Each structure stands twice: as C-alpha cells, then as structure tokens.
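Student: pasting the structure only:
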C-alpha cells in the first residue's frame, strides 16, 4: 500500500502543468547558458545562481499548496487502517521523486552533455538535495497549521529567510565581530543554511573560492577535502531528514 500511494502521488504530480513548466524552464535556461558561454564552467556558475533561487522557491511553494489540496485524500487514507507516518512519508516520497526527476531532466541532461565533470555532478547533487530539503520544509509548514494561507505564508518566509535574508545577517555578524577569530563560527553559520552550503560546495569544486575572500580560504581549508565534502553533504541531508521527522511526529498526533 505504501508504494501504491507513492506511485499515485508521483503520477499525479508529473502530469501537473506547473511541474512540467518548471522542468521545461530549467531545461531551457540550462541549455541556453551552455550554448551562450564558450566556457562550461562559466555556464555552471551562472546556472548556480538561478538554481539556488528557483529550485527552493518552486519546491517549497508547490509542495505546500499540493499538501493542502490533497487534504481530503489524506483524510481518506487516515480513515483506513494505515499508520499515519507511512501516509505522510508516501506523500513526501511522491513529491520528492517528482521534483528530483524534474531537476534531473531540466538541469541534469544538459550538464551530462556539456559539463560531465565533478563540478557538474556536484551541481546536480546539490540541486536534488535542495529539492528534498524544501519539500521537507514545506511539509513541516503545512502540518503545523491547517490554515492554507498561513501555511503558504510560512513556506514563503522560510524561502525568503534562507535565500535572501540569511546572507545579510551573516555579513552583519562577521562585520560586527571582525576583530575576533571567526573561522569556526563562519563554518557553523554556513551549516545553518542549506542553500549557502550547496553554493559553497559547488564553488569549491570550481576552485573559485578566492572569489569569497577570507571566508573562501576558511571553506577551502575545512571543506575542500573529501571528508569535508562528505560531511557538508551529510549536513545537507540532515536538513531534509530533520524537518520531515518533526512533520511526521506532529502529523501522527494531530487531530485532523
């Protein structure tokens, strides 16, 4: 039954016009950038800036709206002799697979054709993990409140905080405490934002960490080796697992 729910959700989402348009948009942008730039690395850098904004935004907003639109279906499943955690995980599985497939088709295929190297694969991995993270955060926002407008507002605030507001706060902290050694603090602050963490991993793979100034040297020292990359990837995966675990726990006790 668990796999049947995932298949149903996946099939329903993959036919959605918004998801199809999202996939085509990513494909068109990726293809255009690779054809416009002579150097594939420059195209990857340009694509990175678009992905870090668009992928989290679409993932979190669409997933939140989908959850609320599927509420009657979820209530029907809850009425069946099915564990609530499996119901929610099945919904998440369908959405996560759909957005991963969309990203793979939209961005992965051009990367495999134009830039089949470690940088391209890191971009592909980071984009898929960011999709999983923001679907997870969307579920947490939707489970916390029954009000659709409030849930969508919370999801948008999460995206706004991580994509736009967080960098300003970090710069303020670094500037305010510039007279103190902040190497460990800089790494810790990066780990608190999955979007920044994905950006750093890709820039390190491109060997352009010098563009990030002093902090780039710190990132290169701590995250520039294999162990650092695996550790940062693991932290990004935690950003997907922890919010989903909290959402499952809340959903299991929630009065629908």
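Tutor: On my side now, so go ahead. All values derive from a computational prediction rather than experimental measurement.

Student: Could you use CA atoms for every contact and neighbour count after this?
Tutor: Will do.

Student: helix or strand for residue 159, which one?
Tutor: Residue 159 belongs to helix 148-160 when assigned by DSSP states H and E.

Student: how far does that helix sit from the chain's center?
Tutor: 15 Å (Cα atoms, centre = their mean, to the nearest Å).

Student: in that helix, what's buried?
Tutor: The neighbour-count check on helix 148-160 (16 or more other Cα atoms under 10 Å) flags 148, 151, 152, 154, 155, 156, 158, 159 as buried.

Student: Nearest to residue 108 among these?
Tutor: residue 159 (23.1 Å; Cα to Cα).

Student: for the closest one, what are its contacts?
Tutor: Contact partners of residue 159, counting by Cα atoms under 8 Å, 6 or more residues apart in numbering, are 56, 57, 60.

Student: Looks like residue 26 contacts residue 106 (just checking).
Tutor: Yes: look at residue 26 against residue 106 with Cα atoms under 8 Å: they come within range, at 4.6 Å.

Student: Residue 12: neighbouring residues, count only.
Tutor: 13 (other Cα atoms under 10 Å).

Student: Next: the one 3 residues further on.
Tutor: If you count neighbours by other Cα under 10 Å, residue 15 ends up with 10.

Student: Against residue 8, how distant is it?
Tutor: 11 Å (Cα to Cα, to the nearest Å).

Student: Name the SS class of the residue sitting furthest away from the middle of the chain, please.
Tutor: The outermost residue of the chain relative to its centre, with distances by Cα atoms, centre = their mean, is residue 179 at 34.0 Å. Secondary structure assignment for residue 179 (DSSP: H, G, I helix; E, B strand; the rest coil): coil.

Student: ok, now how distant is it from residue 211?
Tutor: Separation of residue 179 from residue 211 (Cα to Cα) stands at 22 Å.

Student: what does residue 81 give?
Tutor: Distance of residue 81 to residue 211, given as Cα to Cα: 56 Å.

Student: putting a second one here so we can go through both:
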C-alpha cells in the first residue's frame, strides 16, 4: 500500500498541471499578502480563491487522473491485493499531492506573512476542501465508467456546491419565510462543504454581513467557537462518506 501511495504521489508531483497550479496559487497569495495593506481584506480575497478555485481544481484533476490511471488500477486489481487497499492508496496519493500543492501555494505565504489564527483556519479549511473534493471525484469516477460522463459529473458537482446550492437555499428561505427556519437553515448549511468552510473562517473574522443567513444562524445557534468546532466535525463527515461509498462501489464493480 505504501509503495502504491509513493508511486501515485511522485507521478502526480511531476505533472505540469499540478506544478502550474502550485505556482499560480503561490504568486496570487504573495501578491495579495504583500500588496494589500489591510490583512483582513487579503484573507477574504484568499478565502474566495480557496472556496471557488480549490474545489474546482481538486475535483477535475482527481477525476482526470483516475481515468488516466485506469489501466494501472486494473493491473493492480489482477494482483493479490485487496480492492479496498488499491483504491484507498490511489485516493491517499491524490489527496496528499493536492495538499502539498495547496500548502506550498497558500499555506506557506499565509504562515510567513500573516500567521494569525484566522490564517491557520483558512489553511485547515483549504486542506479539508482538497480532501473532500478528491473523495467526491473518486466517487463519481467509480460510478461512471465513461470518462466524458465522469468529467461532466465532476463539473456539475462543483457547479452545484459552489453556485447553485446557495440559490436553492435562498429560494427555499424566501418561499417559507413565514415559518421558523433556524434549525432547517443549520441543516442546509451542513449539506454543503463549501458553505461550511466559508462560515468557519467568517465566524473568526466576525463578518456577519458576509456569512449569509445560514452563517448568521450558525453564529447565533452555536456561538463563534461552537460554530467553528461544529463546522469542522461536519467537514470530517464530508471527508468520510464519499470515500466509504466509493470503496463499497469499487469492491462490487466489474472492471
């Protein structure tokens, strides 16, 4: 299992797309942190990048890599290895590679030029989103045999979590505005990892105007510290269930 993970990590780290992604994150982070006098404004700008660009790159890159490595995965399946270990090794290699790229591109500049607790939270949220959307990519790739459909599902998943979900939540809240919606709003916020990441960081910044309705409910329902801890627990659940589902489908899949 360690050899497979090492092979996947070394293979991905040589990938020009991942190298370019790392350099781009590093340049943007350095520019925002060095050229912006207001540290809060720089953190909010980086937060937008983490919430939009990071999930998109993670889910599409992981999906494409899985399909390109399908022959390698089939070769491993023919060996006396458990399927669970094979898929888990590929996933861990993917997640580690994306985490390395994010930590170099965003984590290091934040720790060097900021070093605040908010910066640490932003790094943790970015790492969590990289892991979550890699797991979602593995799940979609295992379920879809065709590469074009798999990439399409990956793009639609990102579009749903990044853009469409907030619109649906606002529509439901508007339609049922006459009813008490505090508890349903907490549930709806928990169903989107990107929203959870945004709420966790903004709770620390105390930017209630930018948290939206679900973020304001998190702040009032759990409090700042309780809301952040609850958000991280929910992010951990988001890391686990797509991978468990993917492992289950992969074990039953006819390759």
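Tutor: Ah, there it is. In this text the structure is predicted, and so the values were computed from the model without any measurement.

Student: so residue 51 of structure 2 touches residue 192, yeah?
Tutor: No: contact criterion Cα under 8 Å: residue 51 of structure 2 and residue 192 do not qualify, at 11.4 Å.

Student: Where in structure 2 does the helix holding residue 159 of structure 1 align, residue-wise?
Tutor: On the basis of TM-score structural alignment, helix 148-160 of structure 1 is assigned to residues 147-159 in structure 2.

Student: The matching stretch vs structure 1, average distance?
Tutor: Superposing on structure 1 places stretch 147-159 of structure 2 at an average distance of 0.5 Å from its equivalents, by mean Cα distance after the TM-score superposition for structure 1.

Student: Structure 2: which residue goes with residue 177 of structure 1?
Tutor: Using TM-score structural alignment, residue 177 of structure 1 pairs with residue 176 in structure 2.

Student: now the residue nearest the centre of structure 2: how far from residue 240 of structure 2?
Tutor: The C-alpha lying nearest the average C-alpha coordinate of structure 2 belongs to residue 129 (Cα atoms, centre = their mean; 1.9 Å). Distance, residue 129 of structure 2 to residue 240 of structure 2, using Cα to Cα: 12 Å.

Student: Repeat that for residue 18 of structure 2.
Tutor: Residue 18 of structure 2 is 24 Å from residue 240 of structure 2, by Cα to Cα.

Student: And residue 214 of structure 2, by the same measure?
Tutor: Distance from residue 214 of structure 2 to residue 240 of structure 2, by Cα to Cα: 23 Å.

Student: Of the two, give the one with the bigger neighbour count.
Tutor: When residue 214 of structure 2 is set against residue 240 and neighbours are counted by other Cα under 10 Å, the residue ahead is residue 214, at 25 against 14.

Student: what kind of secondary structure is that one in?
Tutor: Following three-state DSSP, we place residue 214 of structure 2 in the helix state.

Student: now stretch 183-201 of structure 2, how far from the centre of its chain.
Tutor: 13 Å.

Student: ok, residue 230 of structure 2 - contacts?
Tutor: Applying Cα under 8 Å, 6+ apart, we find residue 230 of structure 2 in contact with residue 222.

Student: Give me the mean distance between the helix or strand harbouring it and structure 1.
Tutor: Using DSSP H and E, residue 230 of structure 2 sits within helix 224-252. Mean deviation of helix 224-252 of structure 2 from its aligned counterpart in structure 1 after superposition (mean Cα distance after the TM-score superposition for structure 1): 1.2 Å.

Student: for stretch 48-57 of structure 2, same thing?
Tutor: Relative to structure 1, stretch 48-57 of structure 2 is 0.7 Å off (mean Cα distance after the TM-score superposition for structure 1).

Student: The residue nearest to the centre of structure 2 is in what secondary structure piece?
Tutor: Counting by DSSP H and E, residue 129 of structure 2 is found in helix 117-143.

Student: Also compute the angle for that helix relative to helix 224-252, please.
Tutor: 20 degrees (axes from the mean of the first three to the mean of the last three Cα atoms, to 10 degrees).

Student: Once you drop chain neighbours, what's closest to residue 235 of structure 1?
Tutor: With sequence-adjacent residues excluded and distances taken as Cα to Cα, 6 or more residues apart in numbering, residue 235 of structure 1 is closest to residue 191, at 7.0 Å.

Student: got the contact list for that neighbour?
Tutor: By Cα under 8 Å, 6+ apart, residue 191 of structure 1 lies in contact with 197, 232, 235, 236.

Student: Can you tell me which of those carry over to structure 2?
Tutor: On the basis of both residues aligned by TM-score structural alignment, their matches' Cα atoms under 8 Å, what survives of these in structure 2 is 197, 232, 235.

Student: Of these, grab the buried ones for PyMOL.
Tutor: Only the buried entries of those go into this PyMOL selection, using 16+ other Cα under 10 Å:
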select buried, resi 197+232+235
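
Student: Give the single residue among the kept ones among the contacts of residue 191 of structure 1 positioned nearest to residue 92 of structure 1.
Tutor: residue 235 (19.6 Å).

Student: And the closest one? What does it align with in structure 2?
Tutor: Using TM-score structural alignment, residue 235 of structure 1 lines up with residue 234 in structure 2.

Student: how close does residue 242 of structure 2 get to residue 83 of structure 2?
Tutor: In this view, residue 242 of structure 2 and residue 83 of structure 2 are 16 Å apart by Cα to Cα.
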